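**Student:** Predicted coordinates and the sequence they were generated for:
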Amino acid sequence: MAQAALVIGEALTDVLVGPDGERRGMPGGSPANVALGLGRLGHPVRFATRVGRDFFGTVLRERLEAGGVEFVTGSVDDAPTSTATARLDGAGSATYDFDIDWELSAAAVRAVRGGPAAHVHTGSIAAGLPPGADTVLDLVEGARAAATVSYDPNLRPALLGPPERERARVERLVAASDVVKASDEDLSWLYPGVEPTKAAARWAEQGGPALVVLTMGGRGARAWWRRGSVHVAAPVIAVRDTVGAGDAFTSALLAGLLSAGLLGAGEGPRAALAEATDGPAPAAPVLRALTLAARAAALTCTREGADPPTAAELREDAG
């Protein structure tokens, strides 16, 4: 039986504004997208979040539940569902403006602490925006004793203070994680003047995560572990937009590692991941997970909005 994952973080509606000014509302939020991606790839997944009972919230819940995501008790309330306005340029790249209020309810916190998971993932706004970010950090550090942990900074500078103020929180989450995925934009903002590849390599060398992956858009991705690194090419595609591509990468990477027994409850999977990344080249299951992640991100870029692929779509894409 597949091991269960718990995703902690925001769910919101992406209001997409195209180059022509046309507006469309689509369910989103980085952790919500990761939860949906895991569910569509066949992994049991619970989601601790805050979403309203309004129209946007109802659409979000129905979409995630249809994808196999179970909402943690206390994740739904009467407050308005948060929004992010994504403005797309002619190449399909997005910039964001946010209207968001982030904090887990006491009931959701109790449910997370009372319902252990094999793997815990968090990141983005939920891990950086007060007042909820402190709770997320506490939950993640507490979960590490019984589960593996992953983190995607997916930083939103418009919601954060200066990088020097945010760095300590990010680095605590990195240290608590077994797998970290970040974008080159994340690390360029967090460490001004430092090449993102050098910052990612340093994270891998500091004794926290066994695997650090840097995504670089059309230039693919690079993964580091303590003794080496590997480049993963990006499939050649016609890009419709890049919304949710990084989240699709994350969910497929985690799905691949979970299926290989390299993430999960207890010390066995953590030890297995350490062994799989204890050489100049990673073990084959790690490479397969990275390749799967690149393919999932590419498929997401071929369609509008954050729409991660299903397992069947990835099998069909593989030919």
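**Tutor:** The structure has been received and is ready for your questions. Bear in mind the structure is a predicted one, so any value in this text is a computation, not a measurement.
**Student:** okay, CA-based contacts and neighbour counts for the rest of this
**Tutor:** Will do.
**Student:** Next up, the contacts around the nearest residue to Ala233 once chain neighbours are set aside.
**Tutor:** Of all residues not flanking Ala233 in the chain, Gly220 sits nearest, at 4.6 Å (C-alpha to C-alpha, 6 or more residues apart in numbering). Neighbour list for Gly220: His231, Val232, Ala233, Ala234, Ala294 [criterion: C-alpha atoms under 8 Å, 6 or more residues apart in numbering].
**Student:** Restricted to helices, list those residues.
**Tutor:** Using DSSP state H, the members of those that fall in helices are Ala294.
**Student:** Let me know the closest of the contacts of Gly220 to Ser105.
**Tutor:** Lowest distance from Ser105 to the contacts of Gly220 (C-alpha to C-alpha) belongs to Ala294, with 34.7 Å.
**Student:** ok, second structure coming up, stack it against the first:
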Amino acid sequence: MLTVVGEALMDLVRPPGPAVPPAEHPGGSPANVALGTARLGLPTTLLTQLGPDPRGEAIRRHLASAGVAVRTLSDAPTSTATAVLDERGAARYEFDIDWAPTRPLDLPPGSTCLHTGSLATALEPGAAAVEALLAATDAVISYDPNVRPTLMGPPDEARQRIERLVALADVVKASDEDLAWLYPGASPADVVKSWRGLGPAMVVATLGAGGAYAVTASAEHHCPARPITVADTVGAGDAFTSGMLWRLETLGLLADREALRRMGSAHLATVLDTAVTASAITCTRSGAEPPTREELESFTA
């Protein structure tokens, strides 16, 4: 079973152009990942912070529709993120959020993999509790820093925290934009290889229209992007992570740290192909709407 720890919020997606009212879509990077893995058939529990308010109830219903089990860590008002879209559908985010769990942060019985990242690993006081959980768990750890510069302080400080979490993780995914902010002038491939040296079994960089690049101890692989018509990019990286984790599970690698570390080039190529496809499908529709297993398999066929 997969357990995801982190924020769930309401995305207020504002299209380009004056006086266009925003559309509301459930979001938050960890919540999007949980939604995506559950839609693909991977049993998933989300530990998050949701308020007893209309937006919180809407998010609960959205997650429940995919089969996500939700455990609420705090009853603070539901957070929001305003996604301002440009003419290409790319999103810039503005946040109204806090992350302060008031209930115990521990994994449900049977959890074999823990995924976290984004603001849950950057905003105090909750970030320290999440880091302590990562240091203590025996589960396979998946981590996506999902950098939000407006909330993470100077890059030098963020980089120290992120590198500590990379060293605790088994699977790490980051975007080329994340890496450019953390390491100006460095190539994504060089950062991926450097992070792999900190300890993870697998490190992946998503490259937008350039696809994705990943390394393991014994292999590296580049997967090109799928040719699609983009509606927007909201949730694309999270859908990538969902597809990646689901495929690792189907290959028997998500609950077995040693098997994950032995992963070779064939399995790595399969994992990236699935993840890139899941991300592409999400980009063809508005909001963070990852594919079901049937949609993923149909698109691939």
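**Tutor:** Perfect, I can see it now. Remember, it's a predicted structure, so these values are computed and weren't measured experimentally.
**Student:** Turn the contacts of Gly220 of structure 1 into a markdown table, including distance to Glu166 of structure 1 and neighbour count.
**Tutor:** Output for these, formatted as a markdown table (distance: C-alpha to C-alpha, whole Å; neighbours: other C-alpha atoms under 10 Å):
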| residue | distance to Glu166 of structure 1 | neighbour count |
| --- | --- | --- |
| His231 | 28 | 16 |
| Val232 | 29 | 18 |
| Ala233 | 31 | 17 |
| Ala234 | 30 | 19 |
| Ala294 | 28 | 26 |
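**Student:** Of the contacts of Gly220 of structure 1, which pair is most distant in space?
**Tutor:** His231 and Ala294 (10.9 Å).
**Student:** Spit out the residues that contact those two alike.
**Tutor:** Common contacts of His231 of structure 1 and Ala294 (C-alpha under 8 Å, 6+ apart): Gly220, Ala221.
**Student:** What is the equivalent residue in structure 2 for Leu287 of structure 1?
**Tutor:** Superposed on structure 2 with TM-score structural alignment, Leu287 of structure 1 falls opposite Ala269.
**Student:** Sort out which residues of the helix or strand containing that match are buried, please.
**Tutor:** Per DSSP states H and E, Ala269 of structure 2 falls inside helix 265-283. If you call a residue buried by 16 or more other C-alpha atoms under 10 Å, then helix 265-283 of structure 2 has these buried ones: 267-269, 271-283.
**Student:** try stretch 291-301 of structure 2
**Tutor:** If you call a residue buried by 16+ other C-alpha under 10 Å, then stretch 291-301 of structure 2 has these buried ones: Pro291, Thr292, Arg293, Leu296.
**Student:** cool, and stretch 227-241 of structure 1?
**Tutor:** In stretch 227-241 of structure 1, the ones that count as buried by 16+ other C-alpha under 10 Å are Gly228, Ser229, Val230, His231, Val232, Ala233, Ala234, Pro235, Val239, Arg240, Asp241.
**Student:** possible to save those residues as CSV with distance to Val112 of structure 1?
**Tutor:** Listed next are these as CSV, based on distance: C-alpha to C-alpha, whole Å:
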residue, distance to Val112 of structure 1
Gly228, 35
Ser229, 34
Val230, 35
His231, 36
Val232, 34
Ala233, 37
Ala234, 36
Pro235, 37
Val239, 37
Arg240, 37
Asp241, 34
